[in-house]
Every structure is written in C-alpha cells, then in structure tokens.
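Colleague: sequence first, predicted model second:
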Amino acid sequence: LNATFRSRLAVLVRRSRALIRNPETLEPLMYLMGCVYNFFTEHKSLRLPGIIGGHKWIARTPAIAAGLTDHIWSVKELLLFQIPPPRW
C-alpha cells in the first residue's frame, strides 16, 4: 500500500518536501487516495471466476471484497456521497 501511495501522489514522489511539511495539505490527499484505492481500483488478486453472462472474471475492488459496496464506484458517486451526521 505504501508503494501505491508513493506512485500515485506526486507530492510523495518529488524530492521537494515543501508540501509534505504541512499535514493539512497531505492528509486530504491521503484520504482521497484511500478512497480511489478501495472503491475505484480493480485488483487482479480479488477477482472471481465469472459464471454469469459469459464473463471470464468478475472484477472486484477491496471495498467489494470487504462487503462495503456491491459495485465499482465512479468519481461522480464519490463526490455525491453524503455522510449522515453522527447521532447525539
């Protein structure tokens, strides 16, 4: 997972540490990268043999494998997703 973050976040790839010194800049990027990794990115090691519809494999993300969702998300779904407020 560390290599995934480093390869996808340019801030961690560059030698300059100007943006990393400020945690307020890095933290939102880490959360976004975690969402992309878990909800958008298909993983070959998680795929299942497909029997339905003639597909050879059924693509899955870590979120699907964990039972958090039933489909691969789109960017639109992520941006429109609303988190309910906490109960008092």
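Modeller: Perfect, thanks for sending it. Numbers count the residues shown, from 1 in each chain.
Colleague: use CA for all of it now, contacts and neighbours both
Modeller: Will do.
Colleague: let me see the contact set for K56.
Modeller: 49-50 (CA atoms under 8 Å, 6 or more residues apart in numbering).
Colleague: alright, now check it against this:
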Amino acid sequence: MKNIQRIIFGDPEEIVEMLGANSEDYIGTSYVERINLTIRTSLVRFVRRTMNFSKIMKMHTKTFDLFQAWYNFIKPHDSLKLRINSKNRKWLQRTPPMAEGITYHIWNLKELLTFRVPVQ
C-alpha cells in the first residue's frame, strides 16, 4: 500500500518551495517532527498524559509564547555558530535573531522578560 502525502494547511506552492521539492516529489516531514520533539522535550505541558497539561488554553498559549521567545533569543543554535580566530575560543555562538541581524548578542532571561515591545 502506497503512503499518500499531501499538503493540507498553507499555500502548496510556498510549502513545496520551502521544503525544496517539486509537487511530484516526496514531501519530508523531518523538520516538523524535529521541532515537535524539541517542544515536547522542553515543555512538559506538551507531553501526553501528564499532571502538567494545560487546563486553560490561555495558559497553554502563554507558555508556548514564552518557549518561542526563549528558543529564539536565549538558546544558541549549533547550526548557526560561526568559526572565529580567537585565542581562547573557536566558535561564536548565535541565536536566530543574531543570524538575521536583529540583535547582536545572546539575551539572558532578565532581558527577555523586561523587554518592552514597541506599540504600533
């Protein structure tokens, strides 16, 4: 029996381009499964059948928002590190916003929690 895969959410052309495949090729789910595993191992609320599951959707959403901010601004990603020629260090650790030029340093938790988002 052949496994049928199809895009059910989002613009199919955009998704196929992001995955680097054409419409007839295999659509890999490894990137999605990798982030799902990271979320489940980092947030106990996402583990199945635990005492810590979210009872209120508002708290569930706020917890996930905090996780996203931590994952992007505080946690350095190995795939983004740069080799540097320094006496005592070989690598410059970076976060996604550093790689995009949004910030110049790895944030700490106090910085993240006290950052005031500009009102537009």
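Modeller: Received the coordinates, thanks. All values derive from a computational prediction rather than experimental measurement.
Colleague: TM between them?
Modeller: Once the chains are overlaid, their TM-score stands at 0.83 when taken by TM-score structural alignment, normalised by the length of structure 1; 85 aligned residues with a CA RMSD of 1.8 Å.
Colleague: so what corresponds to Q68 of structure 2 in structure 1?
Modeller: By TM-score structural alignment, Q68 of structure 2 lines up with G34 in structure 1.
Colleague: and T114 of structure 2, what's its match in structure 1?
Modeller: T114 of structure 2 maps onto L80 in structure 1 when the alignment is built from TM-score structural alignment.
Colleague: ok, its match to N2 of structure 1 distance?
Modeller: Plainly put, L80 of structure 1 is 28 Å away from N2 of structure 1 if you go by CA to CA, to the nearest Å.
Colleague: next one: V36 of structure 1
Modeller: V36 of structure 1 is 14 Å from N2 of structure 1, by CA to CA.
Colleague: on average, how far is the longest helix along structure 1 from the matching bit in structure 2?
Modeller: Secondary structure of structure 1 per DSSP state H: the longest helix is helix 23-35. For helix 23-35 of structure 1, the mean deviation from structure 2 after alignment is 0.7 Å (mean CA distance after the TM-score superposition for structure 1).
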